[in-house]
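K.L.:
model this:
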Amino acid sequence: MRLFLDIDGVMVHANPYKKVDMGEDGFYKFNANAIDVINSIDDLEIILSTSHRFRFDIQEWKNIFQRRNIKFKEISIMNLKLDSKFSRREEIEKWINDNKIDPDDLIIIDDDKSLNGLPDNLKRRLILTDPYIGLNNAALQNLQLRNR
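P.N.:
Here you go, the predicted model:
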């Protein structure tokens, strides 16, 4: 399963009134609930769609995810240049189309409301998180119910 993954508002809260804890490696500690949800997805290929995606090279991202006990088969970066002209929806949709990814083989986890504008075949694969909470089991169950 391919997973387009955001970090802020997904793996960590994006509540401006609460501090985000940092790991010893200088990057955010991920929420335990978010880690559990990610680890519940089998045969996982993570595609980083986060704005942090160019902060580290692939090997360091792998190290970060391994140190946080996240199970994955592969990690890659959605290597479209960050451009304020494009919304997250446009970035992800372009990446899916350019790489001919089957919508049934992907999940998108993000807190960006522009993703509500995805076409129905992609929107049904979207877990839109509450940025103040981040990813939790209820969000994953909502996706499973939509895809029955």
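
K.L.:
hey, let's count contacts and neighbours off CA atoms from now on
P.N.:
OK.

K.L.:
which secondary structure elements does the helix or strand where Asn63 lies contact?
P.N.:
Assigned by DSSP states H and E, Asn63 belongs to helix 58-67. Helix 58-67 sits against strand 74-77, with contacts defined as 3 or more CA pairs under 8 Å, 6 or more residues apart in numbering; DSSP states H and E.

K.L.:
distance from the chain centre to the strand it packs on, please.
P.N.:
Averaged C-alpha coordinates place strand 74-77 at 11 Å from its chain's average position (CA atoms, centre = their mean, to the nearest Å).

K.L.:
how about this one, so we can line them up?
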Amino acid sequence: MLILLDIDGVMVPGTSWRQPEFLSDGFPAFSFKAVKALERIINETGARIILTTSHKTKYDSSHWNEIFRNRDIHINHIDRLPSDSSKLSRKDEILNWYYSNNHSEAFVILDDDKYLNDLPEDIKHHLVLTSSSLGLTDELAEEAIAKLTHDALTH
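P.N.:
Down below sits the predicted model:
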């Protein structure tokens, strides 16, 4: 099982009135609620993370593992979508990933990008859209778990 994970607006809710707190690794702190929700998805499904965030190429995999560890999210490995060197939209990056991979694994897309609503229906039903000001919540974690476990049963 896979989680295609955005960071801003999912793990780091955006608020116009407050700057995010940065940790010693130079990256913003994740919301406590988002951390608990992501942990729940991982613990209940065993899903692995593929970063879709625009920050994905700023750090290598070991640094990303450290960033997640510093925020009390313990995962063995983080993958990233290929670099957006051709400046593709998130939607197009996800479409490229989807059409260039064998999808025998269940996956869910956790993102706040409303343009992802324009994904084709067979991909869009994997989307759990967050509110950029709230981020990932326990209710959305339930939705993600339901999508992953349903997809796992149908694969």
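
K.L.:
quick revisit: so the helix holding Asn63 of structure 1 aligns onto which residues of structure 2?
P.N.:
Aligned by TM-score structural alignment, helix 58-67 of structure 1 corresponds to residues 61-70 of structure 2.

K.L.:
quick one: average offset of that stretch versus structure 1, please.
P.N.:
Stretch 61-70 of structure 2 differs from its equivalent in structure 1 by a mean of 0.8 Å after superposition (mean CA distance after the TM-score superposition for structure 1).

K.L.:
what sits up against that stretch?
P.N.:
Asp25, Phe27, His74, Ile75, Asn76, His77, Ile78, Asp79 (CA atoms under 8 Å, 6 or more residues apart in numbering).

K.L.:
hey, where'd the helices end up in structure 2?
P.N.:
32-45, 61-70, 90-99, 121-124, 138-154 (DSSP state H).

K.L.:
hey, what's the angle from the longest one to helix 32-45? Just curious.
P.N.:
Taking axes from the mean of the first three to the mean of the last three CA atoms, to 10 degrees, helix 138-154 of structure 2 and helix 32-45 form an angle of 20 degrees between their directions.

K.L.:
helix 138-154 of structure 2 packs against which elements?
P.N.:
Judged by 3+ CA pairs under 8 Å, 6+ apart, the packing partners of helix 138-154 of structure 2 are helix 32-45, strand 107-111, strand 127-129.

K.L.:
what number of residues are in the vicinity of the closest residue to Lys71 of structure 1 other than its chain neighbours?
P.N.:
Using CA to CA, 6 or more residues apart in numbering and skipping the chain neighbours, the partner closest in space to Lys71 of structure 1 is Asn39 (5.7 Å). Number of residues near Asn39 of structure 1 (other CA atoms under 10 Å) recorded here: 15.

K.L.:
returning to that earlier point: of all the helices of structure 2, which one is nearest Ser54 of structure 2?
P.N.:
Checking the helices of structure 2 against Ser54 of structure 2 by CA to CA gives helix 90-99 as the closest, at 8.3 Å.

K.L.:
contacts for that closest one, please.
P.N.:
For helix 90-99 of structure 2, using CA under 8 Å, 6+ apart, the contacting residues are Thr52, Leu81, Pro82, Asp84, Asp113, Tyr115, Leu116, Asp118, Leu119.

K.L.:
right, I'll call it a day here.
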